[in-house]
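In: I'll drop the sequence and a predicted model, then ask my questions.
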Amino acid sequence: MADFRRAGRVGRLPQSFFAGLDAQIAHARASGVDVIDLSKGNPDLPTPPAIVEAMQREVARPENHAYPSFRPRPSVLAAIAERYRIDHGVELDTTTQIAVFHGSHEALMAGILAFADPGETVVLPDPAYPMYHSAALFAGAREVSLPLSETDGQPEWEAIDGLESARVLVLNYPNNPTGAVATGATFERAVSVARRLDALFVHDFAYASLGFDGGAPLSALASDPGAERTVELATLSKTYNMAGWRFGFAVGNASAIAAMRAYQSHAFSTIFGATQEAAAVALAGDQSAAEEIVGTYRARRDAAVAGLRDAGYAVHRPGGSFFVWIDLPDGTDDAAFAARLLAEHGVAVAPGAGFGPRGAGRIRLSLVHPIDILEKAVARMGAALT
């Protein structure tokens, strides 16, 4: 069998961080370890019944069995625009300011690959979701790190004061992995810095609904009237427990949305019409189920943080997302600690270094289990410190 050389754009990619964690967990389970997996943000709760019922109806409709149009369905465009108007006070033009994708992962790729040519600069937060780096590598772009404060998770803007230009500036709030929530001042500064750099500001708003202490998280578009510089990426995965449904969208600057739509139409394809109609029901319907989901994660957050602190861990209390960011004792190798925690105590977490240099010496765990399972995991983690 021939052994084909990979193209450079693929050959320079590292192993997927989360695929590596999956392999370690599979090995542990094959060895007989009872693993509680807190390593990934895969929601455990079911999709609300009204959304499932809408999908079932739409799947049965023959008009949804053919290739869908490249143009998103009017129903889902209207629902996205109305959700933004109600939740954030942001007005969107449904014809020019919304693009839809098979999940916000594709939107993120479009947000970088549609704008950064090889050698051009992309500013990425540190720590950050690993796929930001993958997108920059695919583009052949030059990465510049924007450190996030270890105390409040806001950008340390002075780190890029000397940077003269960039194509894209990426931020993510509520933040993965730290759980920090953005302030209005952070978004105002981001728009100002993007203007100075002549960059597109891409805000990854994947955890848009998951704010715990002071209301819903802020949209970056609320700080950029007219969407002069901003595109915001969102997903239904966390808000409505629709991770497997693969539906996300981008909203904001019209020229950027047009470029992202062009990328989507060539790199991927159209989105199943039934999924679009079910997404419209999720966004436009009664939001009480989404509010209950927030309450569930808030209760899990409170239980996990209290238990971890009692066990002796230095924990950052997350203001949003469904992750908990933990400082390990000084000098602790986070990858080695995570490996030992898995092999000896049956708890899988994500080593912080996988999110960038600022993640070294930390671990991230997710709140995607009921409280009794989280308490069991915390007890095991407590034993790992003794």
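Out: Thanks, I have the structure now.
In: going forward, measure contacts and count neighbours with C-alpha atoms only.
Out: Will do.
In: quick one: the helices in the chain?
Out: Secondary structure of the chain (DSSP state H): helices at 8-11, 17-30, 49-59, 74-88, 104-113, 131-139, 184-197, 254-267, 273-284, 288-311, 334-345, 371-385.
In: okay, the ones you listed in a markdown table with distance to Leu233 and mean neighbour count next?
Out: A markdown table is the format used below for these (distance: least, C-alpha to C-alpha, whole Å; neighbours: other C-alpha atoms under 10 Å):
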| stretch | distance to Leu233 | mean neighbour count |
| --- | --- | --- |
| helix 8-11 | 24 | 11 |
| helix 17-30 | 21 | 15 |
| helix 49-59 | 21 | 16 |
| helix 74-88 | 12 | 17 |
| helix 104-113 | 6 | 24 |
| helix 131-139 | 13 | 21 |
| helix 184-197 | 15 | 18 |
| helix 254-267 | 11 | 18 |
| helix 273-284 | 15 | 23 |
| helix 288-311 | 18 | 18 |
| helix 334-345 | 30 | 19 |
| helix 371-385 | 30 | 17 |
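In: what would those look like in a markdown table with distance to Leu365?
Out: Below are these laid out as a markdown table (distance: least, C-alpha to C-alpha, whole Å):
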| stretch | distance to Leu365 |
| --- | --- |
| helix 8-11 | 29 |
| helix 17-30 | 13 |
| helix 49-59 | 28 |
| helix 74-88 | 28 |
| helix 104-113 | 20 |
| helix 131-139 | 18 |
| helix 184-197 | 25 |
| helix 254-267 | 32 |
| helix 273-284 | 28 |
| helix 288-311 | 10 |
| helix 334-345 | 11 |
| helix 371-385 | 10 |
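In: Select, out of those, the one closest to Val168.
Out: helix 104-113 (6.7 Å; C-alpha to C-alpha).
In: let's bring in a second one:
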Amino acid sequence: MTVASAVPRLLIVAVSARRQDRRARLSQEIAGMIERLGGAFLKAGQLLATRVDLVGAELAAALGRLHDDVKPMSTRQALLTVTTAFETVPAGIEAAVWTPPVASGSIACVYRACHDGTDVALKVRRPDVARRFAADIAIVAFLTRAAAKLPMLRRVPLVEIADQVGMSLAAQLDFSREVEHLRRLRTDLADLPDIVVPAVLDELSSGGVIAMEYVHGLDRAAADKLPAETKEAGLSRLVGAVYHMLFVDGFIHVDLHQGNVYFRADGTVVILDAGFMFRLSDMARTRFTQFFAGMIRGDGEFCADILLSTVRHVEKGADVSAFRRDVTDLVARSTGAVAKDFELAAFSVELFDLQRRNRLFAESEFVFPLLCLLSLEGAVRRLHPLMDFQLEAAPHVMHGLLLTDAAVT
């Protein structure tokens, strides 16, 4: 299926559906279109599903199933991956893929297996996913290179950003890499209370198969059913874990949609799927931490200095003074706002636009922390709209700054 072939279907629904049903039917049609396109398009749909505030409740709900309820691969396809991964398939593994998966995403399906009397979560990669992702990434790269030639976008490093995102998406297909990421993520967050990252079972992991501890009590809709106090406490724990990744470890989970994050009734938060992780360079982690510290203080001049320190080329005609004024104004308008009043998406667009206008552009690595926060912001605005998103970062920012100071001394 192509986007071109999907457009007429959307137009037919828009014209033929009754007015009271039109929005719901269009939402379902868009979700179905993205599912049929598959590959990297599913990742985009998953990100949009986290942003109820941007796309509306009906479309977000329709897109929500793309996190873990995509049409599963066939038993034959699952068997192909499993039998290719192992010379001798471990007991219980082959039997598991004959049963329906407990979750089905864009890259893999997850099955519940039993091995030596213990429940195991078995993530099995779709055998055709590499080809589909390669085609999608090539399409995005082509479109990005064409867009980069537009006068208004010539100074924006769109190609570099798209290449980095494309490489990170492609890296999700490398399950040996994801196993390493899961181990590191579990280690990095081990000291944070009530944050659960399941352990990898090495003896059952190989090729396109990752076996992990099976975590019981996962329900994508559970967060909305919890008491407000439990819900807000869990969200604070999740936000704390994300800030720890960003400012302390520099190793960030870029795919924190509701298919990878679960809130349980006991107050614990479960983080799954370390496929889309990104390692910030020491410079990018330090600068991003310093920028956030400036945001918390409302120090726009300091934030401008940090951004200027990451600019790799100042073009002829660049207006550094105007850039400073624009950054200072943006920070002043954004500092201290609670979640319901702060639009990270709008903030990010304006931040990149003011750099373009003034012929300056900061480190492209910053797109990954922003993607991480964008996927998280949707949950914050929905579940804890009065959270001070910036103030919650303060202790983690301080920790990150102390690490930076210690490294320098």
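Out: Sure thing, it's come through. Keep in mind it's a predicted model, so treat the numbers as computed, not measured.
In: Can you calculate the TM-score here?
Out: After superposition, the two chains reach a TM-score (TM-score structural alignment, normalised by the length of structure 1) of 0.29; 188 aligned residues with a C-alpha RMSD of 6.7 Å.
In: before we move on, back to that, wait, which of the helices of structure 1 is closest to Trp325 of structure 1?
Out: Closest among these, using C-alpha to C-alpha: helix 288-311, at 9.7 Å.
In: Output the contacting helices and strands for the closest one.
Out: Judged by 3 or more C-alpha pairs under 8 Å, 6 or more residues apart in numbering; DSSP states H and E, helix 288-311 of structure 1 is in contact with strand 314-316, helix 371-385.
In: Let me see the ranges of the strands in the stretch 201-350 of structure 2.
Out: 209-213, 251-253, 261-263, 269-271, 277-279 (DSSP state E, counting those that start in this stretch).
In: tell me which strands and helices the fourth one is in contact with?
Out: Counting contacts by 3+ C-alpha pairs under 8 Å, 6+ apart, strand 269-271 of structure 2 is packed against strand 195-196, helix 228-243, strand 261-263.
In: which parts of the last one are buried?
Out: For strand 261-263 of structure 2, burial by neighbour count (16 or more other C-alpha atoms under 10 Å) applies to Val261, Tyr262, Phe263.
In: wait, doesn't the second one sit right on Val269?
Out: What it means is Tyr262 of structure 2. Yes. Counting by C-alpha atoms under 8 Å, Tyr262 of structure 2 touches Val269, with 5.7 Å between them.
In: about what we covered before: would you turn the strands of the stretch 201-350 of structure 2 into JSON lines with distance to Arg177 of structure 2?
Out: Output for these, formatted as JSON lines (distance: least, C-alpha to C-alpha, whole Å):
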{"stretch": "strand 209-213", "distance to Arg177 of structure 2": "11"}
{"stretch": "strand 251-253", "distance to Arg177 of structure 2": "14"}
{"stretch": "strand 261-263", "distance to Arg177 of structure 2": "20"}
{"stretch": "strand 269-271", "distance to Arg177 of structure 2": "17"}
{"stretch": "strand 277-279", "distance to Arg177 of structure 2": "10"}
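In: now for the helix or strand encompassing Leu122 of structure 2, which elements pack on it?
Out: Element membership for Leu122 of structure 2, per DSSP states H and E: strand 118-125. When contacts are defined as 3+ C-alpha pairs under 8 Å, 6+ apart, strand 118-125 of structure 2 packs onto helix 75-85, strand 108-115, strand 209-213.
In: can you tell me which of these comes nearest to Val3 of structure 2?
Out: The closest of these to Val3 of structure 2 is strand 108-115. By C-alpha to C-alpha, the value is 23.1 Å.
In: Now distance to Ala259 of structure 1 too, for the helices and strands packed on helix 288-311 of structure 1, in TSV please.
Out: Shown next, in TSV, are those (distance: least, C-alpha to C-alpha, whole Å):
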stretch	distance to Ala259 of structure 1
strand 314-316	38
helix 371-385	43
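In: Any idea which of these gets closest to Gln276 of structure 1?
Out: Using C-alpha to C-alpha, those put helix 371-385 closest to Gln276 of structure 1, at 32.9 Å.
In: and the angle for that closest one with helix 334-345?
Out: Here helix 371-385 of structure 1 runs at an angle of 110 degrees relative to helix 334-345 (axes from the mean of the first three to the mean of the last three C-alpha atoms, to 10 degrees).
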